[in-house]
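Undergrad: Sequence first, then the predicted structure:
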Amino acid sequence: MKTIVIIGGSYGIGKAIVKETIANHHIINISRTEPALKHSNLTHITCDVLNDVLPEIETMDALIYCPGSINLKPINSLTETDFETDFKINVLGAVKVIKQYLKVLKKSEKGTILLFSSVATTLGMPYHASVAASKGAVEGLTKSLAAELAPNIRVNAIAPTITETPLASKILRTDAIKDTINNKHPLKKYLAADDVAKLADFLISEKSLAITGQIHKIDAGLVSITS
C-alpha cells in the first residue's frame, strides 16, 4: 500500500482523486477543510498550505498538488494582484510543498509528483491571461523538475478542459451554458472530476513508470481535433 499525499483533496478534482485511490492506498489529505468522506485509509491534516507551516510527514510515495484558480477577466480588468494571487495558488504553493517534502519523497523507491495545468496554456482563450500565465509556469516547473529529479522521481502534469467542480460552478451556471460548452468539444462533453481522477490514478501507478516530464491533456478532443 502506497502513501499518497494530496494537497486539496476535500473538493473538486482532489476529492475525486481521493475517492479513486483510497481503496488501495493510504491517503494523507492536507487542506483547509476536512473532507466529508470517512475511510480507514484516509488521514486528514487541516492546513492552509499557502500561509501555514506545512506538517511533518515521515513517508510518502506520491505527492499530488490540486489547488488551482479560475480567474477569468478581460486584461483591462485584471490587476497585478490578480496575477500575483493566481501565481501564488498555482505555482508558489506547489513549489513550497515540493521543497518541503522532497527529501521524504526521495526515500520512496518509485516516487512521483503530479501537478495540474490547463488547456488554456495551449489554446488561445479570451479572458484567461492570468490563469494561463500561471499554468504555463506549472508546465515549465513540471518539465524542469522531471529532468532534475530523474531517475528517482517522476514528475507529470494533467491539463484538463473545463471540469464540473465547485471551482467551475460560476461558469457552468445554467443548462444552456453547459450545452454550449459541451458542443465546443468534439466528444460533445466537458469533464467530470472522475475523468481526471482516473488519469491521476494511472500517472501515480506502476503502470506509468516510463512516463515523466509530460503534460497530459484530457480535453474531450478540444485541443487536437475539430468537430
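TA: Alright, I've got the coordinates. Residues are numbered from 1 along each chain as shown.

Undergrad: contacts, neighbours, all on C-alpha from now
TA: Fine.

Undergrad: which other helices and strands contact the biggest strand by length in the chain?
TA: In the chain, with assignment by DSSP state E, the single longest strand is strand 153-160. On a contact count with 3 or more CA pairs under 8 Å, 6 or more residues apart in numbering; DSSP states H and E, strand 153-160 meets strand 111-116, helix 129-149, helix 193-203, strand 215-218.

Undergrad: Packed most tightly, which of these would that be?
TA: Greatest average neighbour count among these goes to strand 111-116 (a mean of 24), per mean count of other CA atoms under 10 Å.

Undergrad: Included below, for side-by-side comparison, is a second structure:
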Amino acid sequence: MKRLIVIGGSKGIGNAIISSLLPSYDNIVNISRTSPQNTHPNLKHYDCDILKDDLPDCDKVDGLVYCPGSINLKPFNRLHVDDFKTDFNINVIGAVKAIQKYIPALKQGKNPSVLLFSTVATKLGMPFHASVATSKSAVEGLTKSLGAELAPTIRINAIAPTVTNTELASKLLRNERMVTNMNERHPLKKYLQPEEVADMAGFLLSDKAASMSGQIFEMDCGIVSFKL
C-alpha cells in the first residue's frame, strides 16, 4: 500500500495536492482542523490541531507533506514578539513535530520523501514580511539540514511559492485592481494557482525526483529570478 500523509490538506494548496495525488496513492491521510473539501474512498481525515494534539500513528508512510502556513503582513513596529512566535510555531515547530513523529514510518516506506513550504519572501526583501520571512527562512534551513541528516534514506525538499490563489492569500487578491497589480508585479504577468503548486509537489514526491534532496524550489513567476 502506498500512503501519503498531508498535514493541512483541507484547503488551498494542501487540498489541491490531495486532489491531484488521489489516483497515485492507495491511501492518503489528511490531518487538519477542518474536514477536507473532497471525499474519496482512499482519503481518510483526522481532526487534529498540529500544535496541540497528538498525531495519529501510521506504520508505513511513503510521503509526508506539511502545508500549514501564515501570511501575517504588518509593519515591523506593529509586530509583537508573540507574532513572531505564532508564525514560527505554525511554520517550523509544527513541521518539526510532524517529521519527528513520522520518521520511523517513513523509514518503512518505499523511496520516502518529505515536502515543506517556504516563500519567495525569504529571497526577495519585501516590506511587512519580517515575521513570515523569518519563520520560512527557518523552514529552508530545516530542509537543508535534514536533507543531509536523513540521506540516503529519506529525501526532503521545499517549495517556495509566490502569491497563490488560495483563501490564505485572499486579502491580497480581494478586488480586480489588486489582482491586476499582482499580475503586473510578476514578470510572467501571473501569480500561482494551487493546482500548479500541486503538480510540482507531485513531482518532488515521486521517483522522478529521486536525485533531489535538500533543495528549495522557487515557483516565483519570475519575481525573484528576473528584473525587467
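TA: Looks like it came in fine. Being a predicted model, the structure only gives us computed values, none of them experimental.

Undergrad: Quantify their similarity with the TM-score.
TA: A TM-score of 0.98 describes the superposed chains when it is computed by TM-score structural alignment, normalised by the length of the first structure; 227 aligned residues with a CA RMSD of 0.8 Å.

Undergrad: Quick check: which of the helices and strands packed on strand 153-160 of the first structure is nearest to L167 of the first structure?
TA: With CA to CA as the measure, helix 193-203 is the member of those nearest L167 of the first structure (11.2 Å).

Undergrad: what is the orientation angle of the closest one with strand 153-160?
TA: 160 degrees (axes from the mean of the first three to the mean of the last three CA atoms, to 10 degrees).

Undergrad: chain center to helix 193-203 of the first structure: distance?
TA: Between the centre of helix 193-203 of the first structure and the centre of its host chain there is 10 Å, according to CA atoms, centre = their mean, to the nearest Å.

Undergrad: which residues sit against the helix or strand containing T86 of the second structure?
TA: Using DSSP states H and E, T86 of the second structure falls within helix 81-88. Helix 81-88 of the second structure is contacted from outside by G69, S70, N72, S131, V132, T134, S135, using CA atoms under 8 Å, 6 or more residues apart in numbering.

Undergrad: Just tell me the aligned range of whichever helix or strand comes after it in the first structure.
TA: Sequence order places helix 94-107 as the next helix or strand after helix 81-88 of the second structure, per DSSP H and E. Mapped onto the first structure using TM-score structural alignment, helix 94-107 of the second structure covers residues 93-106.

Undergrad: Report the buried residues of the matching stretch.
TA: With burial defined by 16 or more other CA atoms under 10 Å, the residues of stretch 93-106 of the first structure counted as buried are G93, A94, V97, I98, Q100, Y101, L102, V104, L105, K106.

Undergrad: Mean per-residue distance, the helix holding T86 of the second structure versus the first structure.
TA: By mean CA distance after the TM-score superposition for the first structure, the fitted helix 81-88 of the second structure averages 0.2 Å away from its aligned residues in the first structure.

Undergrad: What mean distance separates the helix or strand that I13 of the second structure is a member of from the matching residues in the first structure?
TA: Using DSSP H and E, I13 of the second structure maps to helix 12-21. Following superposition, helix 12-21 of the second structure is found to deviate from the first structure by 0.4 Å on average (mean CA distance after the TM-score superposition for the first structure).

Undergrad: Centre of the chain to that helix, how far?
TA: 11 Å.

Undergrad: Show residues contacting it.
TA: Residues outside helix 12-21 of the second structure that contact it (CA under 8 Å, 6+ apart): 6-9, 28, 36-38, 67, 165-168, 194-195, 197-199, 201-202.

Undergrad: follow-up on the earlier one: can you redo the buried residues of stretch 93-106 of the first structure as CSV with distance to V138 of the first structure?
TA: Formatted as CSV, these follow (distance: CA to CA, whole Å):
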residue, distance to V138 of the first structure
G93, 11
A94, 8
V97, 13
I98, 12
Q100, 17
Y101, 18
L102, 17
V104, 22
L105, 19
K106, 21
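
Undergrad: Which two among the residues you listed are spaced furthest apart?
TA: G93 and K106 (19.6 Å).

Undergrad: What count of nearby residues applies to N89 of the second structure?
TA: 17 (other CA atoms under 10 Å).
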